[in-house]
Structures are given as C-alpha cells and as structure tokens.
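S.K.: Sequence below, structure please.
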Amino acid sequence: MKQEGFIFVLMPFDSTFDDIYNFGIKQTANKCGFYCERVDEQIFEGSILTRIYNQIEKADIIIADLSNKNPNVFYETGYAHALNKNVILLTQKTEDIPFDLKHYPHIIYKNNIGTLSESLELKLNWFKKNKNEERADESGFIEFYNDGNKIEENGTVIFNDIEHLHPFIEDEDELAGTNHISFTLNLYNSGNKIMDTISDLGLEIENIFTDSRLNDYEERKVIQLPNNKVLIPSGYVDLVYPKSWSSLKFYIGTKSQFKKLPTEMVLKVYKENGVNSIPLKIEYRNVKIK
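M.R.: Okay, the predicted model is just below:
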C-alpha cells in the first residue's frame, strides 16, 4: 500500500490507553495507509522531550488524545498548533477539553474503540484525498438551515421536537412539565475548502426562564446577559467538510421552565475575527401556547 504520510500520536503514558492506541488509532491509521507511532515505540538517544518535539515537526498529522487532562499532552498539542500542523483531537469526554481548545473539533469517543476508529477513519481518508487543500479563512460559504429551509436574516425558524418523556401521562399540566423544546440547526459547507473558523454558535433570546432553567446543570446552562437577555451556547462546532453537512441541536428547556415562550431570537456566529448576528422570528410546531 502506498505510504500516505507519518502520524505522530500524543497521549498519556498509561497502560489503560494501550488498546485505544493499538486498535483505535494505529490500526485505523495503517488501514488508511499512514505510518503511525508514539514516542515510546521509538529507539533513540537523548532527551525524550527533544525527541517528541522533533517528531511533531516531522509528522504530517498529529493525533492528540486529551483524555484525563494530561498537561504534557496539552503542551505538546500547543506546540503542534504553533507549527500549524494538521491536528486531530480526541477525548473520551467533553469535560477534559481545556478552555483554549474548546473551539477546535474533537472526536469524542467515550472509551468506545469502535466509535474512535470509525470517526478517525473518516478524517484520515479526507486528509488523504485533500493533502493540499487549504483551510478556509472565512466562513461566508457556510449556510444555515432549519426544518429544510435556508435561514435568512429576519426569517422564521421552528422550535419543535417536543419529546414526551412520559407519553402515558394524560394530565395536561403534568405533561407540560415533561415536554422538551429544542431547536435544530443544520450547517452546509457550499464551498470547496474545509471550514474550521466558526468557534461557537449561540441563541440569544429574551430572559423568560424560571430559576429552574437558569440553574439547570443537567442540561447546558444558559448564560445571563445584560438587558434581560440570555445566551444558549452550542458549546461545540465540528469541522464542516466541503459539500457536506453538520447538525446541532439546542436544548431550550421544558415548558414548565418558561414564564412565556419567546417569539424572537438572534443566532450568534462566533468567529476568530468577530461575531455575526442573525435576527430571527420563532414559530412553534406542536407546542400549545397558553
């Protein structure tokens, strides 16, 4: 098989990661035609840190597993980013992603080697086919859709996906407390370059929530803003490859957590060079508004 390039892997020196490395990462990399190594597999003289930096510089792709918040892996990943390397970030859980790396896409594999291998194979095959592809410095070719319709400024979006968590409850007041209102946002990359410049997305709406939602740690916490506004962040935006789609679902709250249902919102698009604001009207589907 043609050698596609060298992958250097950064991860904690811990035997509990051996299967993840051997079967989730290395086996997948070899399947895609890449040569893959960790520093502990190599024979060398001198400082291990010097060797790691040397291998980061030589590698075509860096795979970094941020699980367990290992400070050495964080530092080495920062060095790879400083060299503008192609870096694929992994983690078993989102809680291990440090603040400075939250705007980068991650493979979140939840200790499932099959999930890791499948997601990693997709990324490696894309890199293999697009070795010389530039990353976009603008997100102007990202289109937003909801309910099958393209989102335009001052247009209307649908809040729906009412999930009856207890479908056999007949009492309307009790049922109202179990209905979850959510908003689905679909992203389409209509361009020919990979999109990774959007660091986060958020919904800014009037603060019409009860304290139970404002302090709800089971779901994504809302951020209270000035002027009686709140922001519901997505918290994570993956790479959007050329001519492909990505989807995000925002949890808004249960009906019992609203003092009233909002009728307007602003979609916030956060990028490295600023924020785009898209004002929108809200329509409710299958939601009884009293």
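S.K.: Only C-alpha atoms from now on, for both contacts and neighbour counts.
M.R.: Will do.
S.K.: Look at residue 84 and say how many residues are nearby.
M.R.: 10 (other CA atoms under 10 Å).
S.K.: Alongside the first, I'd like the structure of this one:
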Amino acid sequence: MSDTTAPKPFVFVLMPFAKEFDDIYEFGIKIACQEVDAYCERVDEQIFTGSILDRVYNQIAKADIIVSDMSGMNPNVFYETGYAHALGKQVILLTQKIADIPFDLKHYSHIVYQGSIKELKEELKKRVSWCIENPDESIDKAETNLEIYLHGKKIFPNAQLSVSITLDTKEHKFSASFAVHNASKRICDANTVQLGLITPRQFKGEPASSTIQLSKTESIHLFPPLARILPNAWQQTELILNIADVSELINEKLSFVLRIFNELGTTDIPYNLTIRLKEEV
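M.R.: The predicted structure is shown next:
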C-alpha cells in the first residue's frame, strides 16, 4: 500500500518576473509539474518575512528539483542557478532561444522551447519525472547533448538546409553522411542513445537496415549503433537509403525529422532539406 501522506517533490522555479513569462510558468512549468505529481512554486507566490534574496537561497536549498528559465540572459536567474549547481541540486535548464545560452553553459542541455508552451510542458514532464525517479543522480546523466550535422551543416529545429549528395542512379541509392558531436562534458554511452531519421515515403530502407513504416507517408530509419563518444568528441555515421523515383527529389523541399531516443524518451528535430544531386558514373 502506497504512503499517500508522503510530501510531493518540491520544484522551485527560477525565472524572470516579467509579465510575458506568466503564461509560460502557469500553463507550461506549473502544469507539467502537477501532471507528474510534483509541487511547484516561484518565490513571488510565497508569503514570507525577510529579504527576497534570502528567501530564494532558502528555497533553493530546500527544493528537490530546480527549474531555471535562462531566457533573456537575466543576471539574477544566472546567479541563482549557479548557486543551485554549487549545492549539487538537480537543475533543469530552459530557454526560449539557443542564442541565450552563454558559452560557459553550452555543455549543459537545455529545453529550447521557442515560445511553445506545449513543447515546454511535454519536455519538462519527462525531465521532472526522471529526477523524481532518480533523486541522487544529475539530470545530465540522462541528457544526450548531441549536435548532429548533415554534410557539415548543423541540424536544428526548423532548419532550412540545402546539400549536394551522391546518388547512385543505377541502384537508386541515397547516401547521407552525418557527424555526431558530443557537446557535453560527459561521455555519451552508446547503450543509452539511438538515432533515427523520419523520411517521406520515397526513401526506402536497405534490406539490411532497420526501417519501420510509421504511416502511409512516412518511415523511420534507424542509424547504425553509435560507439561511445568522449566529451567534445565527434563520430561519423552514414545512412544509405533506396529511392523509388529519383525525379521526385531534385530541387524539392522535403520534410525530415531527426529523432533522438534516450532515457528521457524521444526528442524530435524537424527540418527541411532541398537536395541537389551529384550523379556518379
């Protein structure tokens, strides 16, 4: 029989107090915590005596989990987040824009929600739930801070990429070269991460490849298993697919999704790709 009187995990939120962040907090962060049975507060919701700074430090020390929204590079939030890290707290970092992540924090994974409260809520639920289940572990252990490049061009959400690739016109094979960069300060364990590429129906898997039909219009192709990647190291991988009709590809803007599987679930990075073909004789 479960102990229903046990206190819920306490999530303390560090973020700017500007009005434009109110909906992000109320309908994104707070709802996400409630849906995984955690209790969430900001300091401006609390009644207390003494200085607000002392109260913030007190609540950081008492919290089970810290959620920090780094959007706008607010110096108070940065300082308070540093204090939470110094205490060894489980810290989940958020930001609306990648550009707001300073150099010293780029090796820490962030939820980049780009103003989407729905996306923020779903990603935050995964991380808060993981922290509750693993109270003595840093969230960095579950995060895979990987940067993926296609033919030297970084894949990021809603990127508009254009690449020239080799196409074997006799066998109708599409060969794409990917580079994987471990941008964290931790070793990326190959046993805890898998990459997949969701493509339009024109792309068919090689007989020996792992391809799963998701719908009438899309398939997911699983990459070859990655080896262990050291901090700040790179690894090359290749995906070879068959093309049913070459003419459908030339200069067309196609929708792809890079899917990253890890302990937290899945992260999807949608992007568009215009393909310029280089024929091999």
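S.K.: residues in contact with residue 212 of the second structure?
M.R.: By CA atoms under 8 Å, 6 or more residues apart in numbering, the contact list for residue 212 of the second structure reads 219, 220, 221.
S.K.: Name the nearest of the residues you listed relative to residue 205 of the second structure.
M.R.: residue 221 (6.7 Å; CA to CA).
S.K.: Report the contact partners of the closest one.
M.R.: 196, 197, 198, 199, 205, 209, 210, 211, 212 are the contacts of residue 221 of the second structure under CA under 8 Å, 6+ apart.
S.K.: run the last query once more with 6 Å
M.R.: Residue 221 of the second structure sits next to 196, 197, 210, 211 when contact means CA atoms under 6 Å, 6 or more residues apart in numbering.
S.K.: again, but for residue 32 of the second structure
M.R.: Counted by CA under 6 Å, 6+ apart, residue 32 of the second structure has contacts 121, 125.
S.K.: Now it: which helix or strand?
M.R.: Assigned by DSSP states H and E, residue 32 of the second structure belongs to helix 30-35.
S.K.: Tell me how many other residues crowd the corresponding residue of the second structure for residue 129 of the first structure.
M.R.: In the second structure, residue 129 of the first structure lines up with residue 133, judged by TM-score structural alignment. Residue 133 of the second structure has 10 neighbours, counted by other CA under 10 Å.
S.K.: now swap in residue 30 of the first structure and tell me
M.R.: 16.
S.K.: Which position in the second structure pairs with it?
M.R.: Looks like residue 30 of the first structure aligns to residue 34 there (TM-score structural alignment).
S.K.: can you tell me the helix or strand for the residue lying closest to that match once chain neighbours are set aside?
M.R.: In space, residue 34 of the second structure comes closest to residue 40 once its chain neighbours are excluded; the distance is 7.5 Å by CA to CA, 6 or more residues apart in numbering. Counting by DSSP H and E, the element that carries residue 40 of the second structure is strand 39-41.
S.K.: for that strand, packing partners?
M.R.: Here strand 39-41 of the second structure touches strand 10-14, going by 3 or more CA pairs under 6 Å, 6 or more residues apart in numbering; DSSP states H and E.
S.K.: so the strand it packs on matches what in the first structure?
M.R.: The aligned range for strand 10-14 of the second structure is 6-10, by TM-score structural alignment.
S.K.: cool, and stretch 102-120 of the second structure?
M.R.: With TM-score structural alignment as the criterion, stretch 102-120 of the second structure aligns to 98-116.
S.K.: Give me the contacts around that stretch.
M.R.: Here stretch 98-116 of the first structure has contacts from 24, 89, 90, 91, 92, 93, 199, 238, 239, using CA under 6 Å, 6+ apart.
S.K.: for stretch 133-145 of the second structure, same thing?
M.R.: So stretch 133-145 of the second structure is in contact with 90, 109, 183, 184, 263, going by CA under 6 Å, 6+ apart.
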